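Student: Build the 3D model from these lines:
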Amino acid sequence: MWWKSEAVFVIEDLSSLVFQPKPNSLKYGISPLHAWIRFLEFVLNLSYRLHIKKWQIRNAEDKLLMQQRKSEIQQQFWEKMGLHVHKPKSNGSGSTNDGNTARKAFSNLELFASITNVNIEFLKHLQVILIAISCNFELSVENLKSFCYRTAEIYFQYYEWYPMSATLHKILAHSSQIVQASIVPLGCAGESASEARNKFYKKDRIEHARKDSREHNISDVFNRAMDSSDPFLSSICLKNRHSAKKNLQLPREVISLLKILDVPEYQLPTTSNAIANENFPDFEWEAEDLSLFNIELEVDETGDNFEWN
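Tutor: Take a look at the predicted model:
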């Protein structure tokens, strides 16, 4: 189905031949950490325009209304959740929309929905997808594809006037294809570890590197990074890091997307409303929750509860 909004054509059918990717493009995978940030920004940009229902804000009156709405939402995020959203950092290192902000926003969906006025079922679907692509377990291609398509149906039902962002389209339309083309679970190829190293690079450049030339400075930082990446040195404090992790229980909706064999008497949700059931718990996210190390899967006697750390 085609529809036109402000000179932009959008196709609602994600299985359309128009969306067939080039084979080589699937090997680049998905960036789970940045997906959290992009999803947060997409929801924020959508909420700023809800009362106008226009994708492109061109005239002065609409710009003023959107700016007022944006200021109100930013104030509510700070007062109710303690989060600064869509604000530049004082040191010029980017925006306050980072991974921790996104995880905390999605951890309280009812409050998140009340602030943004975005449909809570749509937000729950986004949360399930984000957790699924961030965990280190293998995903079922068919289940993930079906769930993403149901999410797209909810989106087009309520917000057809606002085109999807590139990241949202990539995940809803192509995540199952990327999973099928990937040799490891999506979470194993995440960028959390490399992003966590940035603070160490900055510290090493200031405190443990020569400053007589740029070449010497970068060489010292590189050599120190190579030394610290040695498996033996990394394993020294690995046990302490592992014991400090919080065990988070995966929601049943995420479990239904996993490719797990021989789970006794486990029934998958069969309706789009299953995500709204009482089995969906609340989460408190930490920066280290998406660790690439020591992922364990535990199944209790009923086969319903899976723990990840």
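Student: CA atoms for contacts and neighbours, from now on please.
Tutor: Fine.
Student: Run through the helices of the stretch 101-250 of the chain in chain order.
Tutor: Assigned by DSSP state H, counting those that start in this stretch, the helices in the stretch 101-250 of the chain fall at 109-116, 120-134, 141-159, 166-181, 192-196, 198-207, 214-228, 231-236, 238-243.
Student: Reformat those helices as a markdown table; add distance to S95 and mean neighbour count.
Tutor: Formatted as a markdown table, the helices of the stretch 101-250 of the chain follow (distance: least, C-alpha to C-alpha, whole Å; neighbours: other C-alpha atoms under 10 Å):
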| stretch | distance to S95 | mean neighbour count |
| --- | --- | --- |
| helix 109-116 | 19 | 18 |
| helix 120-134 | 21 | 21 |
| helix 141-159 | 26 | 18 |
| helix 166-181 | 18 | 19 |
| helix 192-196 | 15 | 14 |
| helix 198-207 | 16 | 14 |
| helix 214-228 | 26 | 15 |
| helix 231-236 | 31 | 11 |
| helix 238-243 | 28 | 12 |
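Student: TSV for those helices, including distance to Q76?
Tutor: Formatted as TSV, those follow (distance: least, C-alpha to C-alpha, whole Å):
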stretch	distance to Q76
helix 109-116	7
helix 120-134	17
helix 141-159	23
helix 166-181	25
helix 192-196	29
helix 198-207	30
helix 214-228	41
helix 231-236	42
helix 238-243	35
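Student: One more, so I can put them side by side:
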Amino acid sequence: MIDTKVCNSLIDTISAMRCYLCNCTSKSFNDINKMINQEIVTDHLKFGLSSLHCCIRCFEFLLHLSYELEILKWQARSKEEKESVAKRKRIIQAAFKTELGLNVDKPKAGSGTSNDGNTARCFFEKYEKSAQITGIDEDIIHRFYMILQAISCGYQIVVDNFRQYAVELAKDIVKSFGWYYIPTLVRKLLIHGPDIIQNLFLLIGQMSEDAQEACNKFFELYRLHYARKNYRQKTMEDVFKRFLVASDPYISSCRKFPVKPLKSLSAETINLLSAPGVDTQHEDDQSKIDSTSASESGTDVEDYDYLENRNFFL
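Tutor: Model prediction:
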């Protein structure tokens, strides 16, 4: 999975404020009816949708929108407007730190800003408190949370239900905050998201870049301690080989994975998903066949299941 910057570079998009799917600029994003009927480049749908970056960008969109609520403008031009925005920003940052313990929109040494995935998830999970702090309608933040849950849960999404839900949210945003242009990635999620979901080979939740982002700390570790420093090409070669070793299926199967707590989906999110049809009789027959095959080969059932799972990764 790649992010929007890589997509723009691959297809030579002129500006980050221009959508690489329909070639529209940010000034046209608030015309929802036009955006729905806009023709898109179907070949570019293969780049997918980054669920983690969508969560962060939606969070930043609502956060920056709350900064401008006093001046009701997309950009602060005059000195008075900039002072008003800066003052409201400090108040909101202090409120998030006091109420939720979150450092929002603050620089971090060597790693951008504090607006990471964990901060964004906490923002949407505590949508009632977030709406109270930011002054944005609670229903808008809640519906963003439902959409982000749907694209990251790993289940099959009903495209028609998702499209209707997302378009209604986009129209409500334009109706309430028509003076603020919807960012490129947020618009991509709400308008082009259903087409991307329908075009993907795998489920959208399985195409997340969480694992890729989690490897950044290992990249720094391998480059610092396990790579030659004489040439950049040699450095990258050693890091790449170290990643090949770490990602070997057998070595991965020996690693003890941390147990993560599961979170239940809300009723609105479940309405956007399709319930899989399960044939219990077929599963029972298949389990009997697997058990018989395992016993005939002299392998325990647990070992057989382990080998079956390992073959899946191979």
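Student: Would you mind reporting the TM-score between them?
Tutor: Overlay of the two chains. TM-score (TM-score structural alignment, normalised by the length of the first structure): 0.77; 253 aligned residues with a C-alpha RMSD of 1.9 Å.
Student: if we can go back for a sec, looking at the helices of the stretch 101-250 of the first structure, which is closest to W55 of the first structure?
Tutor: helix 141-159 (10.3 Å; C-alpha to C-alpha).
Student: in the second structure, what residues pair with the closest one?
Tutor: Mapped onto the second structure using TM-score structural alignment, helix 141-159 of the first structure spans residues 159-177.
Student: now what about that stretch, what contacts it?
Tutor: 30, 32, 140, 143-144, 147, 180, 187, 190-191, 193-194, 197-198, 271-272 (C-alpha atoms under 8 Å, 6 or more residues apart in numbering).
Student: Look up the closest residue to S140 of the first structure, ignoring the ones flanking it.
Tutor: K259 (4.5 Å; C-alpha to C-alpha, 6 or more residues apart in numbering).
Student: Report how many residues lie close to the one you found.
Tutor: By other C-alpha atoms under 10 Å, 14 other residues sit near K259 of the first structure.
Student: try L102 of the second structure
Tutor: Other residues within reach of L102 of the second structure by the criterion other C-alpha under 10 Å amount to 19.
Student: Just tell me what V184 of the first structure corresponds to in the second structure.
Tutor: With TM-score structural alignment as the criterion, V184 of the first structure pairs with L202.
Student: Surely the residue nearest to S140 of the first structure is in contact with N136?
Tutor: No: contact between K259 of the first structure and N136 fails when scored by C-alpha atoms under 8 Å: they sit 11.5 Å apart.
Student: Tell me who's in contact with F124 of the second structure.
Tutor: 59, 130, 141-142, 144-145.
Student: Need those in TSV (columns: distance to S287 of the second structure).
Tutor: Output for the contacts of F124 of the second structure, formatted as TSV (distance: C-alpha to C-alpha, whole Å):
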residue	distance to S287 of the second structure
F59	45
S130	48
I141	44
H142	42
F144	41
Y145	38
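Student: The corresponding residue of the second structure for M66 of the first structure and I92 of the second structure: what is the separation?
Tutor: Using TM-score structural alignment as the criterion, the counterpart of M66 of the first structure in the second structure is V85. In this view, V85 of the second structure and I92 of the second structure are 11 Å apart by C-alpha to C-alpha, to the nearest Å.
Student: Ok, I182 of the second structure next?
Tutor: According to C-alpha to C-alpha, I182 of the second structure stands 21 Å off from I92 of the second structure.
Student: Specify which residue of these two has the higher count of neighbours.
Tutor: Taking neighbours as other C-alpha under 10 Å, I182 of the second structure and I92 compare with I182 leading, 24 against 20.
Student: Does the more buried one touch S26 like I think?
Tutor: Yes: I182 of the second structure is within contact range of S26, at 7.2 Å (criterion: C-alpha under 8 Å).
Student: Out of the helices of the stretch 101-250 of the first structure, flag the one nearest E79 of the first structure.
Tutor: helix 109-116 (10.6 Å).
Student: In the second structure, which residues correspond to that closest one?
Tutor: Against the second structure, helix 109-116 of the first structure falls on residues 127-134 (TM-score structural alignment).
Student: Other residues contacting that stretch?
Tutor: Contacts of stretch 127-134 of the second structure (C-alpha under 8 Å, 6+ apart): 63, 66-67, 92, 95-96, 99, 123-124, 137-138, 141-142.
Student: Now do the longest helix seen in the first structure and helix 109-116, the angle between them.
Tutor: Using DSSP state H, we find that the single longest helix of the first structure is helix 60-81. Helix 60-81 of the first structure and helix 109-116 meet at an angle of 150 degrees, taking axes from the mean of the first three to the mean of the last three C-alpha atoms, to 10 degrees as the criterion.
Student: average distance between helix 60-81 of the first structure and the second structure?
Tutor: By mean C-alpha distance after the TM-score superposition for the first structure, the fitted helix 60-81 of the first structure averages 0.9 Å away from its aligned residues in the second structure.
Student: Likewise for stretch 170-181 of the first structure?
Tutor: Its aligned residues in the second structure lie a mean 0.8 Å from stretch 170-181 of the first structure after superposition (mean C-alpha distance after the TM-score superposition for the first structure).
Student: one step back: helices and strands around the longest helix of the first structure, which ones?
Tutor: helix 32-48, helix 109-116 (3 or more C-alpha pairs under 8 Å, 6 or more residues apart in numbering; DSSP states H and E).
Student: so which of those gets nearest C237 of the first structure?
Tutor: Closest among those, using C-alpha to C-alpha: helix 32-48, at 23.9 Å.
Student: Now do the closest one: which range of the second structure does it align onto?
Tutor: Residues 51-67 of the second structure are where helix 32-48 of the first structure lands, counting by TM-score structural alignment.
Student: who touches that stretch?
Tutor: 3, 85-86, 88-89, 115-117, 120-121, 123-124, 134-136, 141, 144, 148, 151-152, 180, 182-183, 185-186, 189, 205, 207-210.
Student: same question, stretch 76-84 of the second structure
Tutor: 68, 70-71, 85.
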